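>>> The sequence isn't on hand, but the structure is:
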């Protein structure tokens, strides 16, 4: 069964195709043959701008989790031998505080189908019964529908493509490293005299920090296998997310850590 042929999905893809081709046409006099790539970047920026309210909600949720961390740690200490009681007490605490352990997850859930749409736009030869014109578009001569892994396997990887893919993928990795460094340790924890890397919540132990650090680079790995257009989307997204988190962290700072 071809999911992309289902009427609702086909209509959504056709609409996205029309929007991107329309933007590419508007940008072509200014940018030339890379106008479709510029359209992908512009659409990404518009999507991220539309998600700013959700990002604010996520920042507030992060602040709330940090504020509740001492209470959660105390509940774990008191009920560590009774997991069911611990779960009930934790849920009651979240309810009393008007928050949830899953608060702030909406951006990730929203982003997944958007990446899926862009991915589909650059792998399908036909969309809603008509040829996919986006497959003929390029960025500095590299087809937007090609991937680094696919080009290597097919033996069609040219030096220019290495540079284009390298800039995008390495850029994603560098932004991931910057994100890891900026948010690895809360500044207020250091100011309060806590040891570097000290947990600020039950979920921020050394193991969790290592996992979160690794997750920052998974996006770069994904970019190796997805079409160049989707990799561009990911690059702009991670860069925007880093800048937005820095701004929102200043607007909604985490609570200061009190030393004993």
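It's in. These figures come from a predicted structure and were not determined experimentally.
>>> Every contact and neighbour count from this point should use C-alpha atoms.
Will do.
>>> so who does residue 85 touch?
Contacts for residue 85 were tallied using Cα atoms under 8 Å, 6 or more residues apart in numbering; they are residue 79.
>>> Distance of it relative to residue 72?
The gap separating residue 85 from residue 72 is 13 Å, by Cα to Cα, to the nearest Å.
>>> Could you do residue 159 as well?
Residue 159 is 54 Å from residue 72, where distance means Cα to Cα.
>>> more neighbours, the two?
Neighbour count, other Cα atoms under 10 Å: between residue 159 and residue 72, residue 72 has more, with 20 against 8.
>>> What strand or helix carries that one?
Here residue 72 sits within helix 52-79, counting by DSSP states H and E.
>>> for that helix, which positions count as buried?
54-70, 72-73, 75-76 (16 or more other Cα atoms under 10 Å).
>>> Next, the buried residues of the strand or helix carrying residue 215.
For residue 215, the element it lies in under DSSP H and E is helix 206-225. By 16+ other Cα under 10 Å, the buried positions in helix 206-225 come out as 209, 213, 216, 217, 219, 220, 223, 224, 225.
>>> other SSEs contacting whichever helix or strand comes after that helix?
Once the chain leaves helix 206-225, the next helix or strand it forms, by DSSP H and E, is helix 228-251. Packing partners of helix 228-251 (3 or more Cα pairs under 8 Å, 6 or more residues apart in numbering; DSSP states H and E): helix 35-50, helix 52-79, helix 106-121, helix 159-183, helix 206-225.
>>> adding another structure so you can compare the two:
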């Protein structure tokens, strides 16, 4: 299993970085749309839709929804201050606050949504669509002035998430004793959680110093810490839904890693939350 995980990582990481820096915003939006369709396919299982045809339709409808919204916008170089995009980013902030309450009160909270396919489907929409727009607006950051500015920001958020995940794994293995959320994800510990945050803080400091990001240090630190916290919540939320669905992985598309959602669960929370804070709350433009 470890061999497949390493092989997949060595293939996927260069592909992701190449897509960030080589694709123009329109091409990047299309690739992200395809990823979101695959995520919607897998979320169908978390929503209780067992039929393959039902899940295919969910993926198709997700693609059509995102495509329609893209065509409704005035131009392909999108920014967060277009009302449609702004609304989805604010929705992300609200949804992840709700998700935090659901995780903290699990399994009692499951009695509200366990038997409702529609409610779980709405949770999926609130997860996937804002993630799409967060990716798109960060990639389009100051594109006319610098084609790679947005790529650097997205790579920064990804490094934060990867750092939090890797730091949590290492610190959890070395020092983990106290369970973080045993009813949701028994393998996670408070020691790993703190280690992940420390790792993200180091990455934020180093990346900010080396990349010369044009943002006030306090703003960058605030957005980064909250995004790192959101990444943990994204992981826990998917684990909660998988536990209710009785499955270990959201899919089997990536050898050794599970499905698309298993790889982007942390990003689905971190990216839109970071984009909302940076572009709408702190108005960094």
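Everything's here; your move. The model shown is predicted, which means the values in this text are computed figures rather than measured ones.
>>> Quick TM-score on the pair, please.
After superposition, the two chains reach a TM-score (TM-score structural alignment, normalised by the length of the first structure) of 0.30; 137 aligned residues with a Cα RMSD of 6.2 Å.
>>> Residue 232 of the second structure reaches residue 266, doesn't it?
Yes: if you go by Cα atoms under 8 Å, residue 232 of the second structure and residue 266 touch, sitting 6.2 Å apart.
>>> More neighbours: which of the two?
The residue with more neighbours, out of residue 232 of the second structure and residue 266, is residue 266; 27 against 23, by other Cα under 10 Å.
>>> Distance to residue 24 of the first structure added to the buried residues of helix 206-225 of the first structure, as CSV?
Output for the buried residues of helix 206-225 of the first structure, formatted as CSV (distance: Cα to Cα, whole Å):
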residue, distance to residue 24 of the first structure
209, 41
213, 36
216, 31
217, 30
219, 26
220, 26
223, 22
224, 24
225, 24
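>>> got the helices and strands packed on helix 228-251 of the first structure as JSON lines, with distance to residue 91 of the first structure columns?
As requested, these are arranged in JSON lines below (distance: least, Cα to Cα, whole Å):
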{"stretch": "helix 35-50", "distance to residue 91 of the first structure": "31"}
{"stretch": "helix 52-79", "distance to residue 91 of the first structure": "10"}
{"stretch": "helix 106-121", "distance to residue 91 of the first structure": "19"}
{"stretch": "helix 159-183", "distance to residue 91 of the first structure": "27"}
{"stretch": "helix 206-225", "distance to residue 91 of the first structure": "21"}
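>>> starting at the chain centroid, how far to the helix holding residue 72 of the first structure?
Its chain's C-alpha centre and that of helix 52-79 of the first structure lie 21 Å apart, by Cα atoms, centre = their mean, to the nearest Å.
>>> Kindly calculate the angle that that helix makes with helix 35-50.
Helix 52-79 of the first structure runs at 50 degrees relative to helix 35-50, counting by axes from the mean of the first three to the mean of the last three Cα atoms, to 10 degrees.
>>> So which elements touch helix 52-79 of the first structure?
helix 83-96, helix 106-121, helix 228-251.
>>> ok, the residue lying closest to residue 56 of the first structure once chain neighbours are set aside to residue 58 of the first structure distance?
Spatially, and ignoring its direct neighbours in sequence, residue 56 of the first structure is nearest to residue 248 (6.8 Å; Cα to Cα, 6 or more residues apart in numbering). Distance, residue 248 of the first structure to residue 58 of the first structure, using Cα to Cα: 9 Å.
>>> How many neighbouring residues does residue 159 of the second structure have?
The burial count for residue 159 of the second structure: 16, using other Cα under 10 Å.
>>> ok so, going back, the helices and strands packed on helix 228-251 of the first structure: which one's closest to residue 12 of the first structure?
When those are compared by Cα to Cα, helix 106-121 sits nearest residue 12 of the first structure, at 8.3 Å.
>>> Other residues contacting the next helix or strand after that closest one?
Once helix 106-121 of the first structure ends, the next helix or strand along the chain (criterion: DSSP H and E) is strand 126-127. With contacts defined as Cα under 8 Å, 6+ apart, strand 126-127 of the first structure is touched by 10, 13, 14, 121, 132.
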